[in-house]
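Student: Dropping the sequence and predicted coords here.
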Amino acid sequence: MSSTHLPQLSPILVEDLVRMALAEDLGRAGDITTYATIGPEMTATAAMNSREHGVVAGLPLAVAAFRAIDPRVKVELLAEDGDRVAPGQALARISGPARSVLSAERVALNFLMHLSGVASYTARFADEIADTPARVTCTRKTLPGLRAVEKYAVRLGGGSNHRYGLDDAVLIKDNHIAVAGGVSKAIDAARAYAGHLVKVEVEVDSLDQMREALTAAPDVILLDNMDPATLTEAVEFNRRFHQLSGADYAKARARVLLEASGNVRLDTIRAIAETAVDFISTSKITMAAPTLDIGLDIEIG
């Protein structure tokens, strides 16, 4: 990923998350283990090392954790967010008052391991379809309080972001359709309510619903739990509806985009992408991502 296209984290967001995590960890009495065993005059030097192959994400939060505990702690970054790393690779060197290094260690690692896990798992999905036009995208299924940073990690792993919340895009789902009285009625109502900069997406679970949706001109149609054969039919119908040839279809801006969702796994995403849908959304890249094993090793001597 080009450095000019790397996602950025707001310093205010980082500070708020780190302070919340430190307050939770330090509790009312602080790090009593470290206070009891480490003298205030002692210093320490440590390295944060990756123990697995993966994609790094969360270094700004790790750095902020050490600095929030003690501005005297020095952190030298040896990697950048978005880097692919190997087992044994050092990500950062930390030095300073030993009490401060040890008290910040767990919060720093928690953010770094979790977000690197999200980025690494996303990269596995993205790599499976890297030679297709389709993009893997996340959902609103994120850990409470961590949505912004998890979506940041998804982008570092080569995925794309869906809406951040209920307020930045319209996504009409099956329950909305049932209450509104139909697909086209729900889309028309959304268009009448939302501003001209707000995208409108509608979820459908059949080709008949898709045909009705196309006549109401949403920006995106979410094809829910359709097998590859049905997805291929949906893409072909979309081509014919917009009167586009195969070559022009992928490049056309003035057409409805198609997003596939449901039953998306590492062993199924390739077949879904080969149907020529534009996006493939899955909650697995945030909700099922294993942490990346990263350790903080104190250097002795």
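Tutor: Sure thing, it's come through. Residues are numbered from 1 along each chain as shown.
Student: C-alpha only now, for contacts and for neighbours.
Tutor: Fine.
Student: can you give me the strands in the stretch 151-300 of the chain?
Tutor: If DSSP state E, counting those that start in this stretch is used as the criterion, the strands of the stretch 151-300 of the chain fall at 170-172, 200-204, 220-224, 257-261, 279-281, 294-298.
Student: between those, which gets nearest to A104?
Tutor: Among the strands of the stretch 151-300 of the chain, strand 294-298 comes nearest to A104, with 10.8 Å by C-alpha to C-alpha.
Student: That closest one - contacts with which helices or strands?
Tutor: Helices and strands touching strand 294-298, as assessed by 3 or more C-alpha pairs under 8 Å, 6 or more residues apart in numbering; DSSP states H and E, comprise strand 43-50, helix 98-128.
Student: tell me what the first one is packed against?
Tutor: Think strand 43-50. Secondary-structure packing of strand 43-50 (3+ C-alpha pairs under 8 Å, 6+ apart): strand 90-97, helix 98-128, strand 294-298.
Student: mind listing what's buried in that strand?
Tutor: Along strand 43-50, the positions that meet the burial threshold by neighbour count (16 or more other C-alpha atoms under 10 Å) are A44, T45, A46, A47, M48, N49, S50.
Student: same deal with the last one?
Tutor: The neighbour-count check on helix 98-128 (16+ other C-alpha under 10 Å) flags 98-128 as buried.
Student: try it against this one:
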Amino acid sequence: MTPSRCPLSDDLLRALLHEDAPHGDLTSDTLPLAGQGAVAFTARGDMTLSGVEEAARLFELCGATAQAVRPSGAQARAGDALLHAQGAPRALLLAWKVAQTLVEGMSGIAGAVRRMLDALREAGCDVPLACTRKSFPGTRAIAARAVKDGGGVMHRLGLSESLLVFPEHLLFLAEADRLAALAALRRAQPEKRLVVEVGSADAALAAARAGAEVLQLERFTPQALAALRASLQAAELQPRLAPAGGVNAGNAVAYASAGADLLVSSAPYWAAPADVQVRFERRADA
């Protein structure tokens, strides 16, 4: 595998290795380890794969050779081989836990995204699932990669790329100036869609009249979303509706059926990790 096939950068992967062994592997460096070894990653249960190429690259960065058996985004069943690596024992032991934990965590996120999308498709709802930027700080690149592998999209990757006006922004604008400020913001950033988070139907209608192209509905119930959709249609307003806050696997279909244009969720980031079995083997000395 070449680095170009690995979506996460070598710098990021080296940082993960450095975090785990900032001054080397004290145990492995001290023991008189000899010979050559092999490592096999195997799925313990059904999973949506993510981070397998990155895991292989981690072994390579430590001096071993490695190959992802199945690509990220693929489905694996219990017992399926995921990754093979070969090399000196110190190299294999240095990469082992970081690589295993990365695949387990990323595959957990990807699996949660895939399950939500599968439930939506089975219900006949062709609605995108967009994950927020509320991944654990420092893990956004990893989380975004896992979301993609699960079939989802990113709601926004950060503050620099999109317009999202929160009520907290409006708090610092004079009430009489708010609607004009939204309209001016839309004119000032013509290439960006204006997204406004609202917490009530009245606020949603006001934002739509000010030119909001997407309404992020904070803690709306599916019933409230359906009622808002009807009110907007009656007013001949057509912003996209994106429920957020509390959207999860248990209510995704209800929101989509109520008329959501996309679902915004952070729930996949907190999914249980997948379970990967790791087996070491000693090979005959060269």
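Tutor: Received it, and whenever you're ready, just let me know what you need. As the structure is a prediction and not an experimental result, all values here were calculated from the model.
Student: right, so of the strands of the stretch 151-300 of the first structure, which gets closest to V136 of the first structure?
Tutor: Each of these has some distance to V136 of the first structure by C-alpha to C-alpha; the shortest is strand 279-281, at 4.8 Å.
Student: in the second structure, what residues pair with the closest one?
Tutor: Taken onto the second structure by TM-score structural alignment, strand 279-281 of the first structure occupies residues 262-264 there.
Student: what does the matching stretch rub up against?
Tutor: 127-132, 155, 240-245, 247, 252, 255-256 (C-alpha atoms under 8 Å, 6 or more residues apart in numbering).
Student: on that earlier part again, compare the strands of the stretch 151-300 of the first structure and give me the one nearest K151 of the first structure.
Tutor: The minimum distance between K151 of the first structure and the strands of the stretch 151-300 of the first structure falls on strand 279-281, with 12.7 Å, by C-alpha to C-alpha.
Student: Going by secondary structure, the nearest residue to R5 of the second structure once chain neighbours are set aside is in what exactly?
Tutor: The shortest distance from R5 of the second structure to any residue that is not its chain neighbour, by C-alpha to C-alpha, 6 or more residues apart in numbering, is 7.4 Å, and that residue is E53. Of the helices and strands defined by DSSP states H and E, E53 of the second structure is found in helix 52-61.
Student: okay, the following helix or strand past that helix sits on what stretch of the first structure?
Tutor: Taking DSSP H and E as the definition, the helix or strand that follows helix 52-61 of the second structure towards the C-terminus is strand 65-68. For strand 65-68 of the second structure, the aligned range in the first structure is residues 74-77, judged by TM-score structural alignment.
Student: now swap in stretch 88-95 of the second structure and tell me
Tutor: Stretch 88-95 of the second structure maps onto residues 97-104 of the first structure, going by TM-score structural alignment.
Student: Need the residues that contact the matching stretch.
Tutor: Applying C-alpha under 8 Å, 6+ apart, the external contacts of stretch 97-104 of the first structure come out as 22, 31, 34-35, 38-45, 65-66, 69-70, 72-73, 94-95.
Student: sorry, back to before: quick check: which of the helices and strands packed on strand 43-50 of the first structure is nearest to K185 of the first structure?
Tutor: Between K185 of the first structure and these, the shortest separation by C-alpha to C-alpha is 35.5 Å, and it involves helix 98-128.
Student: By how much does the match of stretch 88-95 of the second structure deviate from the second structure on average?
Tutor: Compared with the second structure after fitting, stretch 97-104 of the first structure deviates on average by 1.1 Å (mean C-alpha distance after the TM-score superposition for the first structure).
Student: that older thread, make a markdown table from the strands of the stretch 151-300 of the first structure and add mean neighbour count to it.
Tutor: Output for the strands of the stretch 151-300 of the first structure, formatted as a markdown table (neighbours: other C-alpha atoms under 10 Å):
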| stretch | mean neighbour count |
| --- | --- |
| strand 170-172 | 20 |
| strand 200-204 | 24 |
| strand 220-224 | 22 |
| strand 257-261 | 23 |
| strand 279-281 | 24 |
| strand 294-298 | 19 |
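Student: any idea how far A153 of the first structure is from V118 of the first structure?
Tutor: The span separating V118 of the first structure from A153 of the first structure equals 6 Å under the rule C-alpha to C-alpha, to the nearest Å.
Student: my bad, A90 of the first structure
Tutor: As it turns out, when the distance is counted by C-alpha to C-alpha, A90 of the first structure lies 19 Å from A153 of the first structure.
Student: So those two - more neighbours on which side?
Tutor: A direct count of neighbours by other C-alpha atoms under 10 Å for A90 of the first structure and A153 places A153 higher, at 33 against 19.
Student: Surely that one is in contact with A119?
Tutor: Yes - with contact defined as C-alpha atoms under 8 Å, A153 of the first structure reaches A119; the gap is 4.8 Å.
Student: list the residues that contact both of these two?
Tutor: Listed contacts common to A153 of the first structure and A119 are A57; contacts here mean C-alpha under 8 Å, 6+ apart.
Student: Helices along the stretch 201-301 of the first structure, start to end?
Tutor: Defined through DSSP state H, counting those that start in this stretch, the helices belonging to the stretch 201-301 of the first structure, from first to last, are 207-216, 228-242, 246-251, 269-273, 284-287.
Student: Now those in a markdown table, please, with extra columns for mean neighbour count and distance to E80 of the first structure.
Tutor: Written out in a markdown table, the entries for these read as follows (neighbours: other C-alpha atoms under 10 Å; distance: least, C-alpha to C-alpha, whole Å):
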| stretch | mean neighbour count | distance to E80 of the first structure |
| --- | --- | --- |
| helix 207-216 | 17 | 43 |
| helix 228-242 | 17 | 38 |
| helix 246-251 | 13 | 33 |
| helix 269-273 | 21 | 28 |
| helix 284-287 | 23 | 21 |
